[in-house]
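# 3D, please:
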Amino acid sequence: MLNPVIQVEGLRCSYGDFEAVRGIDFEVARGELFGLLGTNGAGKTTTMEAVEGLRAASGGTVRVLGSDPFTDRRTIRPRVGIMLQDSGFPGELTVAEMVGFWRSTSSRTSDAAEAVEVLDLAHRRDVRIKQLSGGERRRLDLLLATLGRPEVLFLDEPTTGLDPESRLRVWEVVRGLLDEGTTIVLTTHYLEEAESLAHRIAIMSEGRIAVAGRVADVLARQPARIAFHVPAGFDVGELPMLSGDVVHEPSGRIEVRTGELQRDLGDLLDWARRDGRSLVGLRANHASLEDVFHAVRTEEKAMSR
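The predicted model follows:
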């Protein structure tokens, strides 16, 4: 990758004798959204803290905008936005007061009124932070993290506690920032969020990166699925020759797990049309991040035995 905005090489982070991050490497390009995923305890939060400059690495190197985010914090902090899982903002301040204070500390100007409108907080301007709902506080956290139009933005579980409509609104804001060239690192437990927003992802397991790459390439590592129902007494041998594995469940549901989704689906549809058959409840899907995540967890458990 040419001139990455974020570059992590051999990163190690320890808590006493426990090594939470065990020598990981990744890069993030300008204008890219990089999703860092993993189960609780996988090491992703510790990794984020090191890249954000909130903790020193035990080993390896971290560079953000060409500088060490921990030792050169004053240099890069004005160019970076951080949305933590828990901001800890003073509960007695109103939304307007907090936004005004935060804007006064930023060296980069932005339209605070527009940001308040976009994140649906205009009607809560005079409400104290401690009186906001959990979802409203998360939207305020995002507003403040993006207020100075940062070059690099770290989003740590940004939509936790949000209702579906608010989550989609946050997604719109994130896509707008990407269109403007902002580089974003995202952690989330909502796998569909990473699948929808990320250009590339890395899935951590036990302090290491188990899977990484473009989202489409990561999904392609797991088989796609075709499913439909057949009547009682159906003989699986009547199906056309398919490249994938065919599972006939007692309920009458047939599932085809395949690495050639387009070819096998086409063959199935041609066969059904020739024989005048109806594929009831037909569904065809590429693998999801949930499938990839499950495969990583299964391998992790197998190795720990």
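
# C-alpha from now on. contacts and neighbour counts both.
Noted.

# What are the boundaries of the strands in this protein?
For the chain, the strands defined by DSSP state E occupy 6-15, 18-28, 33-38, 59-64, 80-83, 152-156, 183-187, 200-205, 208-214, 224-229, 245-248, 253-258, 280-285.

# In CSV, list these along with mean neighbour count and distance to residue 73.
Shown next, in CSV, are those (neighbours: other CA atoms under 10 Å; distance: least, CA to CA, whole Å):
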stretch, mean neighbour count, distance to residue 73
strand 6-15, 19, 14
strand 18-28, 18, 19
strand 33-38, 26, 22
strand 59-64, 20, 10
strand 80-83, 22, 10
strand 152-156, 25, 13
strand 183-187, 23, 18
strand 200-205, 23, 25
strand 208-214, 17, 26
strand 224-229, 20, 45
strand 245-248, 15, 53
strand 253-258, 20, 49
strand 280-285, 12, 45
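
# So which of those strands is nearest residue 303?
Of all the strands of the chain, it is strand 200-205 that lies closest to residue 303, at 11.4 Å by CA to CA.

# Next, the angle strand 208-214 makes with the closest one.
Strand 200-205 runs at 160 degrees relative to strand 208-214, counting by axes from the mean of the first three to the mean of the last three CA atoms, to 10 degrees.

# Tell me which other helices or strands strand 200-205 touches.
strand 33-38, strand 208-214, helix 289-304 (3 or more CA pairs under 8 Å, 6 or more residues apart in numbering; DSSP states H and E).

# residues of the last one that come out buried?
For helix 289-304, burial by neighbour count (16 or more other CA atoms under 10 Å) applies to 289, 291-293, 296-297.

# related to what we said a few turns ago, compare the helices and strands packed on strand 200-205 and report which one is nearest to residue 50.
strand 33-38 (13.2 Å).

# From residue 21, how far out is residue 293?
Going from residue 293 to residue 21 by CA to CA, to the nearest Å gives 19 Å.

# same check, this time on residue 33
Distance from residue 33 to residue 21, by CA to CA: 21 Å.

# what does residue 187 give?
From residue 187 to residue 21 the distance is 16 Å (CA to CA).

# cool, and residue 224?
32 Å.

# next one: residue 7
16 Å.

# likewise residue 116?
37 Å.

# Next: residue 193.
Residue 193 is 24 Å from residue 21, by CA to CA.

# to compare against the first, here's another:
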Amino acid sequence: MIAIRFHGRGGQGAKTASRIVGTAAFLEGFVAQDSPIYGAERRGAPVAAYTRIAQEPIRERGLIAHPDLVVVADASLITDAAARVLDGIDEHTAVFVNSPLSDVECRAQTSLPGRVVTLDLTGIALQQFGARGALSALLGAVAARLAGLRQESIREAIARELADLGISAQVIERNQAVAAQCSDAVQPLLFDAGALRPAAPVQLQAPTYEPPTRGTARISAAGNSILRETGGWRTFRPVLVPDKCNGCWLCFAYCPDGVISMTKEDRPVIDYDHCKGCQICIHECPTDALVAEREKEGGVAWKAK
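This next block holds a predicted model:
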């Protein structure tokens, strides 16, 4: 069995990518299983998805503790302890990172113990689709290729999964073409079946009854969201173009996290420590005074056009 774990942020398509891999494996006659896990559906929040591929019935369920392949849609997740990207990774694990850094540079910066493969899928999506380009088809195609699946199966899986999302045939065909280019840029990995580790036994715990004074949800402390800096969730940050701003305050009103304040001159100031990069302010700005700028990685910055 090959166990693949996807890590991404809400809106990057990790869930759909895992389904593309599972569907491609199913089309080739394998037994496949895929499932996502996430909390509140918030753009930028860490999410995970799991795909298992085997020739025999798969009896394991739930999260993948010891993956053979880890697919990271956003390199900033590697250093985010809450995302737990590094859990279960050892020298037998292959890791794909969506990053403009080379394999060697990424390994040096992250100290990943396994085999590391990198490709700048975000840059390719920006070039081919624009600022709103989705990563799901590209992530799924690369992961499926690394797992040794055929291009024909990957192409058909992309068509099926994107069609289920209501995407037009023309857009699907474009996604298939770009995804094929991305998957051609990587080579299939060889997974040693003898290196697969058996699942660790789980100690079941019997639940005990708690009285309402302990078991009922309640607020027992003042708000502490200010202590949780969520700026690391961003892939793109909103940046103000002062000459275009007319001081309408719409960005302030629409910000779901209240991280935009206004100056005496009616100009927005963004708290980047807590801005999640949802880009609602950018889409609501009537004068295009707010633009998306790709976050820095490795000392280089990219701007979305």
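
# Could you tell me the TM-score of the two chains?
Once the chains are laid over each other, their TM-score by TM-score structural alignment, normalised by the length of structure 1 reads 0.24; 119 aligned residues with a CA RMSD of 6.2 Å.

# thinking again about what came up before, okay if I get the buried residues of helix 289-304 of structure 1 as TSV plus distance to residue 265 of structure 1?
Output for the buried residues of helix 289-304 of structure 1, formatted as TSV (distance: CA to CA, whole Å):
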residue	distance to residue 265 of structure 1
289	21
291	20
292	22
293	25
296	27
297	29
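
# Return the member of the residues you listed nearest to residue 257 of structure 1.
Using CA to CA, these come closest to residue 257 of structure 1 at residue 291, 12.1 Å.

# which is the next helix or strand following the helix or strand hosting residue 261 of structure 2?
Per DSSP states H and E: residue 261 of structure 2 is located in strand 260-262. Where DSSP H and E defines the elements, the next helix or strand beyond strand 260-262 of structure 2 is strand 268-270.

# Identify each buried residue in the helix or strand following that following strand, please.
Next along the chain after strand 268-270 of structure 2, taking DSSP H and E as the criterion, comes helix 280-284. Neighbour counts over helix 280-284 of structure 2 (16+ other CA under 10 Å) mark 281-282 as buried.

# residue contacts, residue 109 of structure 2?
If you count contacts by CA atoms under 8 Å, 6 or more residues apart in numbering, residue 109 of structure 2 has none.

# that's a helix at it, yeah?
Yes. Secondary structure assignment places residue 109 of structure 2 in a helix (DSSP: H, G, I helix; E, B strand; the rest coil).

# and the gap between it and residue 251 of structure 2?
Counting by CA to CA - residue 109 of structure 2 and residue 251 of structure 2 are separated by 36 Å.

# now do residue 240 of structure 2
From residue 240 of structure 2 to residue 251 of structure 2 the distance is 11 Å (CA to CA).

# Mutual contacts of the two, please.
The contact sets of residue 240 of structure 2 and residue 251 overlap at residue 268 (CA under 8 Å, 6+ apart).

# Name the residue in the two with the higher neighbour count.
Comparing residue 240 of structure 2 with residue 251 by neighbour count (other CA atoms under 10 Å), the higher total belongs to residue 251, at 26 against 18.

# Now do the contacts for the residue nearest to the more buried one when sequence neighbours are not counted.
Using CA to CA, 6 or more residues apart in numbering and skipping residues adjacent in sequence, the residue nearest residue 251 of structure 2 is residue 281, 4.7 Å away. Counting by CA under 8 Å, 6+ apart, residue 281 of structure 2 touches 238, 250-252, 254-255, 290.

# What helix or strand is the nearest residue to residue 27 of structure 2 once chain neighbours are set aside located in?
Excluding its sequence neighbours, the residue lying closest to residue 27 of structure 2 (CA to CA, 6+ apart) is residue 153, at 6.2 Å. Using DSSP H and E, residue 153 of structure 2 sits within helix 151-164.

# The following helix or strand past that helix to helix 151-164, inter-axis angle?
Going down the chain from helix 151-164 of structure 2, the next helix or strand is helix 169-184, by DSSP H and E. Taking the same axes, to 10 degrees, one finds helix 169-184 of structure 2 and helix 151-164 inclined to each other by 140 degrees.

# Check which residues of helix 169-184 of structure 2 are buried.
172, 175-176, 178-180, 182-183.

# Show me what that helix is packed against.
Short answer (3+ CA pairs under 8 Å, 6+ apart): helix 169-184 of structure 2 packs on helix 136-146, helix 151-164.

# What segments of the stretch 1-150 of structure 1 are helices?
Shown for the stretch 1-150 of structure 1, the helices assigned by DSSP state H, counting those that start in this stretch span residues 44-52, 73-76, 95-105, 112-118, 134-146.

# Quick one: those helices as TSV, columns for mean neighbour count too.
As requested, the helices of the stretch 1-150 of structure 1 are exported to TSV (neighbours: other CA atoms under 10 Å):
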stretch	mean neighbour count
helix 44-52	23
helix 73-76	14
helix 95-105	16
helix 112-118	16
helix 134-146	22
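
# could these be laid out in TSV, adding distance to residue 167 of structure 1?
Below are the helices of the stretch 1-150 of structure 1 laid out as TSV (distance: least, CA to CA, whole Å):
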stretch	distance to residue 167 of structure 1
helix 44-52	21
helix 73-76	29
helix 95-105	20
helix 112-118	13
helix 134-146	9
